[in-house]
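Provided below for reference: sequence and predicted model.
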Amino acid sequence: MLARQETQARSRVELMPLSPTTWRVCNDRYADGDLRRVVGYLQTIDDGYEMLWMRPRPGVVYRYATMDAAVTAITARLELTSDPD
């Protein structure tokens, strides 16, 4: 099984590997079982990474050159769209 990959403590992003090229993107602000926890799916593409958002609007896709760029952008968006604690 693939190792779970987590970002720095300040980030709300948790990447759960589904395959060598695909991760489930979760918002660690929410507990397992909370429907708001899964925010999308990140996968490698030919020239970088593609994020398919499931929240707040399903089907929105963004592309990033690097994994770090993707996580940074996802973290910023979660800070803007997540419900307050």
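Received, thanks.

going forward, measure contacts between C-alpha atoms and count neighbours the same way
Fine.

can you tell me which residues contact the spatially most central residue of the chain?
For the chain, the residue nearest the mean C-alpha position is residue 25 (3.0 Å; C-alpha atoms, centre = their mean). Residue 25 is in contact with 13-16, 38-42, counting by C-alpha atoms under 8 Å, 6 or more residues apart in numbering.

this is the comparison structure:
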Amino acid sequence: MTTTRHGTTTAPVVEVVPLTPTTWRVCDSRNDGGKDPRIVGYITTAPDGFEMLWMRPRPGVTYRYDTFDDAVHATETRLRMLRR
């Protein structure tokens, strides 16, 4: 997986698109427009790292991570588990 703080990140499961210098939209790259939305949440900078705000399956759940890469990797892992 290749990630950058300021660019688009594409992984087998996670697509991260920058919205602002501090916010990224996180999509499930495996969803091609079916009944479930592609957007799964948002990563934002936090005072001590990064937060992932989930929009599905349970809106409002937030996880904190030390680095942007940690947030992307953990999100990819969770999405893989949700699809089993």
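Received the coordinates, thanks. Note that the structure is a prediction, hence the values are computed from the model and not measured.

circling back to that earlier point, do you know how far the residue nearest to the centre of structure 1 is from residue 56 of structure 1?
Taking C-alpha to C-alpha, to the nearest Å as the measure, residue 25 of structure 1 and residue 56 of structure 1 are separated by 13 Å.

what do you get for residue 38 of structure 1?
With C-alpha to C-alpha as the criterion, residue 38 of structure 1 and residue 56 of structure 1 are 10 Å apart.

more neighbours, those two?
Set side by side, residue 38 of structure 1 and residue 56 show more neighbours around residue 38, with 21 against 13, by other C-alpha atoms under 10 Å.

close enough to count as contact, that one and residue 27?
Yes - contact criterion C-alpha atoms under 8 Å: residue 38 of structure 1 and residue 27 qualify, at 6.4 Å.

if I look at those two, which residues touch both of them?
Listed contacts common to residue 38 of structure 1 and residue 27 are nil; contacts here mean C-alpha under 8 Å, 6+ apart.

I'd like to know which of the contacts of residue 25 of structure 1 is nearest to residue 48 of structure 1.
Out of these, the one with the shortest distance to residue 48 of structure 1 is residue 42. That distance is 10.4 Å, counting by C-alpha to C-alpha.

coming back round to it: between residue 25 and residue 56 of structure 1, which contacts overlap?
Taking C-alpha under 8 Å, 6+ apart as the contact definition, residue 25 of structure 1 and residue 56 share the neighbouring residues residue 39.
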